[in-house]
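Undergrad: Sequence and predicted structure below; questions after.
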Amino acid sequence: MTPEVAIDLFREALWLTALIVGVLVVPSLLVGLLVAMFQAATQINEQTLSFLPRLLVIMLTLIWAGPWLTRQLIEYTQTLIQNIPQLIG
């Protein structure tokens, strides 16, 4: 395995990781921002008020994007396993 191939594999793994994290974290951040603006406007400083909506949004995002994320992980793993003979030799 050449260094270029190793770097390419590492780049693909990092991209897939960033994609998965982004799909899950961005909606949570947006809901957290909306809740924080609501809390600032109403001066309600309750910690659980921001936790529950973010938890629900992450669960809904997993239900909605979970099959696609799983498919992406399976495709990447299958590609790695199929390329083992080429990487070794």
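TA: All right, it came through fine.
Undergrad: contacts and neighbour counts: CA atoms only from here.
TA: OK.
Undergrad: Quick one: end-to-end distance for stretch 76-89.
TA: 20 Å (C-alpha to C-alpha, to the nearest Å).
Undergrad: got it, and stretch 39-47?
TA: 10 Å.
Undergrad: next helix or strand past the helix or strand containing Ala6?
TA: Using DSSP states H and E, Ala6 sits within helix 3-42. Sequence-wise, the next helix or strand downstream of helix 3-42 (DSSP H and E) is helix 47-82.
Undergrad: Can you give me the buried ones in that following helix?
TA: Residues of helix 47-82 classed as buried: Ser50, Pro53, Arg54, Val57, Ile58, Thr61, Gly66, Leu69, Leu73, Tyr76 (neighbour count, 16 or more other C-alpha atoms under 10 Å).
Undergrad: A further structure is provided below for comparison with the first:
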Amino acid sequence: MTPDMAIDLIGESLNLTLVLVLVLIVPGLLVGLMVALFQAATQINEQTLSFLPRLLVTLLVVGVTGRWMVGMLMDFCVSVFERAAQWVA
């Protein structure tokens, strides 16, 4: 295994991690922003009002995109094992 191969593998793994995390974080961030604006406009300062919608949206996103995320992880894992077989041989 050359350093170039290792750098490519690390780069691909970081890209995959970034995509999967952004899929989970961005919807919760947007809902949190909307709830914060609502709280600022109505002057309601309840902690559960900011936490519960973000939790529900995150669970909904996991339910909707879970199969896709697992597929991406499985494809990456298979490609790593295929490359490992080539690197050893």
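TA: Yep, that arrived. Bear in mind the structure is a predicted one, so any value in this text is a computation, not a measurement.
Undergrad: re the thing from before, same list as before, the buried residues of helix 47-82 of the first structure that is, but in TSV and with distance to Phe10 of the first structure included.
TA: Converted to TSV, the buried residues of helix 47-82 of the first structure look like this (distance: C-alpha to C-alpha, whole Å):
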residue	distance to Phe10 of the first structure
Ser50	36
Pro53	35
Arg54	31
Val57	30
Ile58	27
Thr61	26
Gly66	23
Leu69	18
Leu73	14
Tyr76	12
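Undergrad: what does stretch 43-61 of the second structure correspond to over in the first structure?
TA: Alignment of stretch 43-61 of the second structure against the first structure: residues 43-61, by TM-score structural alignment.
Undergrad: which residues sit against that stretch?
TA: Val23, Leu24, Val25, Pro27, Ser28, Leu29, Val31, Gly32, Val35, Ala36, Gln39 (C-alpha atoms under 8 Å, 6 or more residues apart in numbering).
Undergrad: Next one: Gln78 of the first structure relative to Ala36 of the first structure, how far apart?
TA: 42 Å.
Undergrad: One more: Val26 of the first structure?
TA: Taking C-alpha to C-alpha, one finds Val26 of the first structure at 15 Å from Ala36 of the first structure.
Undergrad: So those two - more neighbours on which side?
TA: Ala36 (17 against 12; other C-alpha atoms under 10 Å).
Undergrad: thinking again about what came up before, just the buried ones out of the contacts of stretch 43-61 of the first structure, please.
TA: By 16+ other C-alpha under 10 Å, the contacts of stretch 43-61 of the first structure give Val23, Leu24, Pro27, Ser28, Val31, Gly32, Val35, Ala36, Gln39 as buried.
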